[in-house]
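J.: Mind looking at a prediction? Sequence and model below.
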Amino acid sequence: MSLPRIAVGGFLHETNTFAPSPATLEDFQRGSGTPPLTEGRAIFSAVAQSNIGLCGFIEAPEAQSWTLAPTLWTTASPSAHVTEHAFECIASRLLAAIEAVMPLDGVYLDLHGAMVAEHLDDGEGELLRRVRVLVGPGVPIVVTLDLHGNVTPLMVEQADMLIAYRTYPHVDMAETGARCATAMAWLLESGIRPAKAFRQLDYLMPIAWQCTAEEPCRSLYAEVAAMESEALPSVSFLTGFPAADFVDCGPSVIVYGLDQTRADAAAAALVARIAAQESAFAGRVYTPEEGVREAMRLATGASKPVVIADTQDNPGAGGNADTMGMLKALVACGARRAALGNVFDPDAAGAAHAAGVGATIHVALGGRSAIPGDSPLEADFVVESLSDGCFIAPGPYFGGGRLDMGPSACLRVGDVRVVVVSRKAQMADQAMYRSVGIEPLEQAILVNKSSVHFRADFAPIAEAILVCAAPGPMAVDPAVLPWKHLRPGLRTSPLGQPFAPAAEPA
C-alpha cells in the first residue's frame, strides 16, 4: 500500500489596514527576517530547525510515515494590505503547485489568519476556498493559524481543522505545526470529519495585554489546553489582530468535537470564561518622556536593563519601525547607557557604511512614514560599528533562525545607541543588538520596537518592562482607530463603546 501523500505549503501575512505601507510581491520574495519565497523541495531546508509551523509539521513523527509534497512557502513583514498582484500571483503559484502533486490524501497549510488583500477582506478564506475546489470535498485540509488570526466563517467552513498557536510571544509555532500533523494523522486514520463550533467574541483585545505568560491569558490558555480530550480533539482560542477594519476582525474560539452538542457546549463555556476577563485586557501605558524618566528612575542601582516596548511602531504589527518618538525622548531626557532598535532606514545605514566606523555623519534619521505627530531626528551620529546584517537569532521567538537585516549599523547620539537596519523586523532577539556590537546586558535602558514578542528573550534579563505609546500605526488602544467596517456591537476596547456604522448619507 502506498504511503499517504500530503501537500504542504504556506502563505502568511498579518494585515494592519491602518498601516502606511502595503505588502508587495517583492516583500514576499525577500521575506521578513524569515526565509524568502521558496518553492519545491528547497522548502525543507529553508524552514529546517526553525520556529515555523511548517517546520514542526514536516519534522513531526507522524509525517515520517507520509510522502510530503512541498509546494510553496512565503511570508512578508506585517503591513498594510497585500496588493492584489501579490495575492493573486502567490495564490496561483500555490494552487498550481498543489495541482501538480495531485492526487492527494491531505493538504497542510501554514497560514496566519489575518490577511487582508486590496481586493479581498478574507485572504485566507478565499485561499482555502480555492484549495477546496481544487482537491475536492474528501481530502482533509489542516491549517496552522497564528494566535492573532481574525477567523472568518468561510475559513472554518473550508478547512477540516484550524489549529492556533497558544503562546504570545509565539514560541510554539513549530509545536503547533506538529499538533497539526497529529490532527492530520487522526483524520486519515479515523476517517472522521469532526463537528465544528465557531464563536466570535464581542470585544477587541489590545495586543500589548495579550501576553500568554501573564494574566489573563496565562490562565485562559491553560484552560484551553486542558479542555482537549478524545471527544474534543482540538480547541483553539485566538485573541485576534485588532487593527484590521473588516467585519470579522476580533477574538474567536474554535472547538472540534466528535459530536456537535459537546463541541457547542465547550465553545460556550470557553466564551463565557473569556468574557468574564474583559476588564483584565488593559494595563498602564506611558507617554514617551514619562516612560523614559520612569526607566531612568528604575535603572538607578539596578543590575539589569529596564526594557521599554515602543508598541505603536511595532513592525510585527504593521509599523515601519522608523518613528522617532522614543529616540527623541531618550535624547531629551539625557538617558545614559541606552539603546534602541530596530530603526528601519536603509539610507542612514548606507550613509554609515559609506562613511566608515568612527566617522560622524549628519542624517535625518527615520520619520519617513508620515505618521501624525512624528518626524525625522536630524542630528550628528557617530558610526560605532557596521554589519552586513546576517546572523543567527537563537532566542525563543526566532528559534535559531537565520536573519538577514541587510546593511546595518550602530549609530550613537549622546549616550544613546541605535540599531539601524535595511530590512524590517521587530526587536525580538538579543542577537539583534549584538549584531551591531551592542551588548544588551550592559545597557541601563533598552527600547524595543515590539509589542510582546520581545518578552520571550528579554523578560529574563529585564529589571522591569514598561509600555510606551509614541506615535505609530499600531494603536495600543484599538478604540482610537478610525473604524468603518466592523460588525455592529463589537466593542473596540475592553469595556468600551460598541461600534456603530456611520449612517449612509441621504
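T.: On my side now, so go ahead.
J.: rest of the way, CA atoms for contacts and neighbours
T.: Fine.
J.: Go through stretch 323-338 and flag the buried ones.
T.: Residues of stretch 323-338 classed as buried: 323-331, 334-338 (neighbour count, 16 or more other Cα atoms under 10 Å).
J.: ok, residues contacting stretch 187-202?
T.: 105, 140, 153, 156, 160, 250-260, 263-264, 267, 271, 275, 489-491 (Cα atoms under 8 Å, 6 or more residues apart in numbering).
J.: now do 6 Å
T.: Applying Cα atoms under 6 Å, 6 or more residues apart in numbering, the external contacts of stretch 187-202 come out as 251-260, 263-264, 490.
J.: show me where the chain has helices.
T.: Along the chain, the stretches classed as helices by DSSP state H are 25-30, 42-47, 53-58, 84-100, 123-135, 153-158, 173-190, 217-227, 260-275, 288-299, 325-332, 346-355, 430-434, 455-458.
J.: hey, which of the ones you listed is tucked in deepest?
T.: helix 53-58 (a mean of 27; mean count of other Cα atoms under 10 Å).
J.: Distance from the chain centre to that helix, please.
T.: 17 Å (Cα atoms, centre = their mean, to the nearest Å).
J.: Residue 329 contacts residue 291, doesn't it?
T.: No. Contact criterion Cα atoms under 6 Å: residue 329 and residue 291 do not qualify, at 8.8 Å.
J.: could I get the helices of the chain as a markdown table with distance to residue 386?
T.: Below are these laid out as a markdown table (distance: least, Cα to Cα, whole Å):
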| stretch | distance to residue 386 |
| --- | --- |
| helix 25-30 | 22 |
| helix 42-47 | 27 |
| helix 53-58 | 32 |
| helix 84-100 | 33 |
| helix 123-135 | 39 |
| helix 153-158 | 45 |
| helix 173-190 | 32 |
| helix 217-227 | 40 |
| helix 260-275 | 47 |
| helix 288-299 | 27 |
| helix 325-332 | 20 |
| helix 346-355 | 7 |
| helix 430-434 | 11 |
| helix 455-458 | 23 |
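J.: Okay, one more to line up with it:
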Amino acid sequence: MTALRIGIAGIAIESSTFSPHLTRLDDFTVTRDDALLARYAWLREQRPWCAEVEWVPLLHAVSLPGGAVDPDVYDALEAEIVERAKASGPLDGLFFDIHGAMSVTGRTDAEAGLAAAVRTAVGPDTLISASMDLHGNVSRELASTVDLITCYRMAPHEDAWESRERAARNLVTRLRDGGRPRKAWVQVPVLLPGEKTSTRIEPAKSLYARVPEVEAMPGVLDAAIWVGYAWADEPRCRAAVVVTGDDEATITEQARGLAEAYWKARADFAFVAPTGTLRDCLRSAIDSDARPFLISDSGDNPTAGGAGDVSATLEYLLGIEELRLGKVSAIYASIQDPEAVAAAFAAGEGAEVVLRVGGKIDPNPAGPVTLAGTVQALRRDDPVGGDVAVIRTGGLQVIVTARRKPYHEIRDFTFLGLDPTTTDLVIVKIGYLEPELYDVAADWLLALTPGGVDQDLLRLGHHGVRRPLFPFDTDMPDPDLTPELL
C-alpha cells in the first residue's frame, strides 16, 4: 500500500461580533508537532484505517468561544500554517480542523479566507477535508475551496471527536480509492440560536436522524446540516446543507430534501427548556421543591462567545432576601474578573473582602457590582479559568475566575470544594445544559438574560446578515432551495 502524506491544520473558535471581548493570542491553545498529533485518538490508538499514512502536523489553534479575533493574531496564525504547509513538501491530503464561526475584526468569512490560503499553499491536487461544528457557517466560498466537508450531528456536541474522525477517515478513503467527490450545497435562510436547535428535542432530533440515513445511500459519502451561528453579523450566517458523493442526482435530491425539511420546520424550533426573565426564573426556582434547581444565565454564555463578565445576574442575586439570609443556598458559576481574584488571593482564605466584580469588559447593563463576603476557597492554575476564588455571602457562593471559564462538569465544582448536587440553586453562564448538569438537574429553566449571546436575536441589532432571513422576516416567501453542485 502506497503511503499517504496528510497534513493537519486549523484555527477553531466561535466568535460573537456582539461581544466586546477581543480574542488575543493568549486565549488560544496552539499545538504543533507531536503535541498536535497527540490531539487525536485515532492517531494515538493507531486505528486500522490510519495504516500507511504519514500525518504531518502543521499548526492547530483552538480557543474557548469569545469575541472577534484580533486581526494581527489571526494573520500570524494563518501565516505560520501557510509557511509550515509550504515547507512540509507535497501533501496528498489535508485535514482541516475548524469550528466554522470564527470572526476576525474588520473582516468577513474568516474560514473561507483561511481555506483559500491553505489551498494556495498546498496546491490544487491536495484533497482537503474540513470538520466543523454544526454551529458553523458554510459559505459558497468555503464549500467550494475544500473537497470534503462535514459537521457534528449532536447538540450538545457529544459526537465532536467522532465527527472529526469521520472527516479524517473519509479523506483517507477518498485518497485511497475514490478521488475528488462532488458536493451539493445549499444555504437555508434561517438563523436560530443553538438553544432552539438542540438535537435532544424536535424538530432537530428528527432532522438530524435523517443525516446518517442519507449518508448510507449508494453514491453518497457524507451528509451534514449546519444550524449556523446566530451571534455573528455576517452575510454567511445562516443554516446550510451539504451532501457529498459521486452520484450527482442522489446528492442533489437529498440535499434539497434536507434543506426543505429544515425550512418547513423553521417555526417549530423552540427553546430546549422553559424560558423566562431572570426574575421569574429565580422566583420559580426558590418556590420549587426540586433540588438542585438549575438556571441558565444564557446571555453571557462563554461557550457561545459571551464576555463572561456581564454582572446583571450577580447584581440581582445579591438582592434576593432568601439568599442574603441563607435560607436558600446557591452557586453562581461564574464571573470573570482577574483584579477581583487577585484581591481575594491577597486577602487569603477566610478573609472578609469587599470587591468590585464584573462589568469591565461588557458593562451592559450593570457595570461592576459590589460583592462583600468571605473568601471561601482559592485555587491556583485552573487549566481554563486560571486563578479562581469562591466568595460566600449569605447562602450564595460566587465563583470568580481570572479567565473566562464555563462550568459544565461536576468536577469543575468539586475542584473548588462545592457540590452542586446538594445545593438548592445552581446558576450557570450557559445555554443548554451539558450532559452531567442535565443529568443532575431536578428542574431547569433558561433565563433570557442580556449579553453578547442574547437569545433574543431581534434585540441584538443584526444589520450585516443577508435578508430576508427568518426569524427577522417572518412573512418572507418560500426560498429557492435548489442545491448547487460544487
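T.: That came through fine. Predicted model only: the values in this text are computed from it and were never measured.
J.: hmm, back to that, what's the closest of the helices of the first structure to residue 372 of the first structure?
T.: helix 325-332 (11.1 Å; Cα to Cα).
J.: against the second structure, where does the closest one fall?
T.: Under TM-score structural alignment, helix 325-332 of the first structure corresponds to residues 312-319 of the second structure.
J.: and that stretch, how far from the chain's centre?
T.: For stretch 312-319 of the second structure, the distance to the chain centre is 26 Å (Cα atoms, centre = their mean).
J.: tally of neighbours for the closest residue to residue 367 of the first structure other than its chain neighbours?
T.: Excluding its sequence neighbours, the residue lying closest to residue 367 of the first structure (Cα to Cα, 6 or more residues apart in numbering) is residue 376, at 4.0 Å. Residue 376 of the first structure: 18 surrounding residues under other Cα atoms under 10 Å.
J.: Aligned to residue 376 of the first structure, what sits in the second structure?
T.: Match for residue 376 of the first structure (TM-score structural alignment): residue 368.
J.: ok, now which ones touch that match?
T.: 356, 357, 358, 359.
J.: hmm, 10 Å instead?
T.: 309-312, 314-315, 337, 355-362 (Cα atoms under 10 Å, 6 or more residues apart in numbering).
J.: what's the answer for residue 123 of the first structure, then?
T.: With Cα under 10 Å, 6+ apart, residue 123 of the first structure has these contacts: 11-13, 15, 81-82, 87, 91, 112-117, 152, 155.
J.: and with 6 Å instead?
T.: 115, 116.
J.: go on, residue 86 of the first structure?
T.: The contact partners of residue 86 of the first structure, taken as Cα under 6 Å, 6+ apart, are 24, 25.
J.: Tell me which residue of the second structure matches up with it.
T.: That one, residue 86 of the first structure, aligns with residue 73 by TM-score structural alignment.
J.: what separates its match from residue 383 of the second structure, distance-wise?
T.: Taken as Cα to Cα, to the nearest Å, the spacing of residue 73 of the second structure relative to residue 383 of the second structure amounts to 22 Å.
J.: Check residue 347 of the second structure too.
T.: 23 Å.
J.: hmm, back to that, could you dump the buried residues of stretch 323-338 of the first structure to CSV with distance to residue 227 of the first structure?
T.: Below are these laid out as CSV (distance: Cα to Cα, whole Å):
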residue, distance to residue 227 of the first structure
323, 43
324, 45
325, 44
326, 42
327, 45
328, 48
329, 46
330, 46
331, 50
334, 51
335, 48
336, 49
337, 47
338, 45
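J.: For residue 368 of the second structure, see how far away residue 156 of the second structure is.
T.: Per Cα to Cα, residue 156 of the second structure is found 32 Å from residue 368 of the second structure.
J.: Regarding the first structure, what is its longest strand?
T.: Determined from DSSP state E, the single longest strand within the first structure is strand 377-387.
J.: Tell me who's in contact with residue 451 of the first structure.
T.: With Cα under 6 Å, 6+ apart, residue 451 of the first structure has these contacts: 208, 309, 311.
J.: Quick check: the residue most central in space within the first structure vs residue 96 of the first structure, distance?
T.: Nearest to the geometric centre of the first structure sits residue 316, at 5.2 Å (Cα atoms, centre = their mean). With distances taken as Cα to Cα, residue 316 of the first structure is found 30 Å from residue 96 of the first structure.
J.: Check residue 469 of the first structure too.
T.: From residue 469 of the first structure to residue 96 of the first structure the distance is 44 Å (Cα to Cα).
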